[in-house]
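In: Quick one: sequence plus predicted model below, questions after.
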Amino acid sequence: MANADTTFLYAHLTVAGPEREVGEFERRARGPGVIPWYFDGDVLEEDIFLMAIQAPDRSLTVEGCRILAHQFRLRAEERHSQVLALVEAGDTRCPLDLHALLPVPESLLRRGLSDSRSRAWLREQWGVETALRKVVVLPEKKNRSTKSIKSRALQYGFFSEKSLPERAVRRLTALWPALHFTLVEREAF
């Protein structure tokens, strides 16, 4: 969950090139739009309990803090189960899933998002520390070049937390040399 002071940036990513390659990119880019991090409910419950018990203006008893922490854990486990179900079902509701294109290594998924090495990998490889949010495919304008090869431009709109996925775009440019990627920050609505 994002903090109230978190900055979300809105951006457009245009992927242009030969129609066939753009179509293949479009197919491979689809995924559930989540990162399937390992989840440790015991650690979460203990962390929530410690935050609640140490709150300076605490109004809950020690037992109340334990109940609150346990309820928080149950909700988090439920949400995590939903995320894993999307991944296991091969869900493709997100049209631009960075984890589908540039997967987080399993060894880092096991460490979890709170691990500094996991966050460092995301910053280094993607340029962002979370999955893209509210990803949509924007209306497409057919582009027919004067050459015999038909070209196509596909445009995505999305929000990212604190920074743009510039490093991911650089990696995608190297992996898809026939395509041209353009990432531009936009005003959000």
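Out: Cool, got the structure.
In: all contacts plus neighbour counts: C-alpha atoms, from now on.
Out: Noted.
In: for the longest helix seen in the chain, packing partners?
Out: Looking across the chain with DSSP state H, the single longest helix is helix 62-88. Counting contacts by 3 or more C-alpha pairs under 8 Å, 6 or more residues apart in numbering; DSSP states H and E, helix 62-88 is packed against helix 41-53.
In: for comparison:
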Amino acid sequence: MDGGAVLKRGRRPRRPSPAPTIAQPVLPPHAPPDVLALPQPDWLYQELTVKGDGDALWSFRQAAAGAGHVPWVHDYDALEERWLSLMLTQPGRTISLQGVKIVAREVKEAFRDEHEEACAWVGRSKAVPLDLHQLVPVPWEVLKLGPDAPGALRWLWQNWGTTWPLRKVERFSCPDGAWRVGFFSADWTPWPAIATCRLSWPTLSFDVRVRYGTD
């Protein structure tokens, strides 16, 4: 699953590149021209600090925590065909056609098993302290399109501000009356999702900062 909840005390996180995940196929997106969705996402490390009334802050924290996964509907056979096509067109390929078919099938089965296991935790797990799908759920009619369909990418861009779930979400210790998390987001800051939070919790303040280095 994407992200993870780790409590750190007294230090700012380092900025490693987020590890690849099988929870979303690594395939070129069919992004509309008005949507920022790079073929290889630029993962930006950021920190969000939320301050305000204790009851409202608790309400937000409960609403924000989730499984860190989006339950997309996938056509697994179509994905297998796409992975097969990508592998067959790799320069300098040395594996046979039969070997490529076996690898594509194994990748499909591994991806299907992990995706469906992660989907089972959506709505049940609170392991990830900041889950965009929990805060601004992707509607069923969009989930059916799949994560790299133009309509899905446009919805994510307009409602989240990023076309992937957040990665490596970490919660940090803060003084009373404040809550802080670090996370990686793909290509951009999730401003639309934060704007939705500001409307839903008007007594809280939301401050986001991009961290380009380590200290």
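Out: Thanks, I have the structure now. All values derive from a computational prediction rather than experimental measurement.
In: before we move on, the earlier item: which parts of the longest helix of structure 1 are buried?
Out: Buried residues in helix 62-88 of structure 1, counted by 16 or more other C-alpha atoms under 10 Å: 65-66, 68-70, 72-73, 76-77, 80, 83-84, 86-87.
In: Okay, angle between it and helix 41-53 too, please.
Out: Angle of helix 62-88 of structure 1 versus helix 41-53, following axes from the mean of the first three to the mean of the last three C-alpha atoms, to 10 degrees, is 140 degrees.
In: matching residues in structure 2 for whatever helix or strand comes next after helix 62-88 of structure 1?
Out: Sequence order places helix 98-101 as the next helix or strand after helix 62-88 of structure 1, per DSSP states H and E. Here helix 98-101 of structure 1 aligns to structure 2 at residues 132-135, judged by TM-score structural alignment.
In: distance from that stretch to structure 1 after superposition?
Out: Stretch 132-135 of structure 2 differs from its equivalent in structure 1 by a mean of 0.7 Å after superposition (mean C-alpha distance after the TM-score superposition for structure 1).
In: gap between that stretch and the chain center?
Out: 10 Å (C-alpha atoms, centre = their mean, to the nearest Å).
In: Could I get the contacting residues of Arg112 of structure 2?
Out: Taking C-alpha atoms under 8 Å, 6 or more residues apart in numbering, we find Arg112 of structure 2 in contact with Tyr76.
In: What's the match for it in structure 1?
Out: In structure 1, Arg112 of structure 2 lands on Glu77 (TM-score structural alignment).
In: what residues are up against the residue nearest the centre of structure 1?
Out: Central residue of structure 1 (C-alpha atoms, centre = their mean): Ala131, 0.8 Å from the mean position. Neighbouring residues of Ala131 of structure 1 by C-alpha under 8 Å, 6+ apart: 33-35, 97-99, 160.
In: closest to Leu175 of structure 1 among these?
Out: Leu175 of structure 1 has its nearest neighbour among the contacts of Ala131 of structure 1 in Leu98, at 13.3 Å by C-alpha to C-alpha.
In: Can you give me the distance of the closest residue to the closest one other than its chain neighbours to Leu108 of structure 1?
Out: Closest residue to Leu98 of structure 1 apart from its sequence neighbours, by C-alpha to C-alpha, 6 or more residues apart in numbering: Ala131 at 6.8 Å. Using C-alpha to C-alpha, to the nearest Å, one gets 15 Å for the distance from Ala131 of structure 1 to Leu108 of structure 1.
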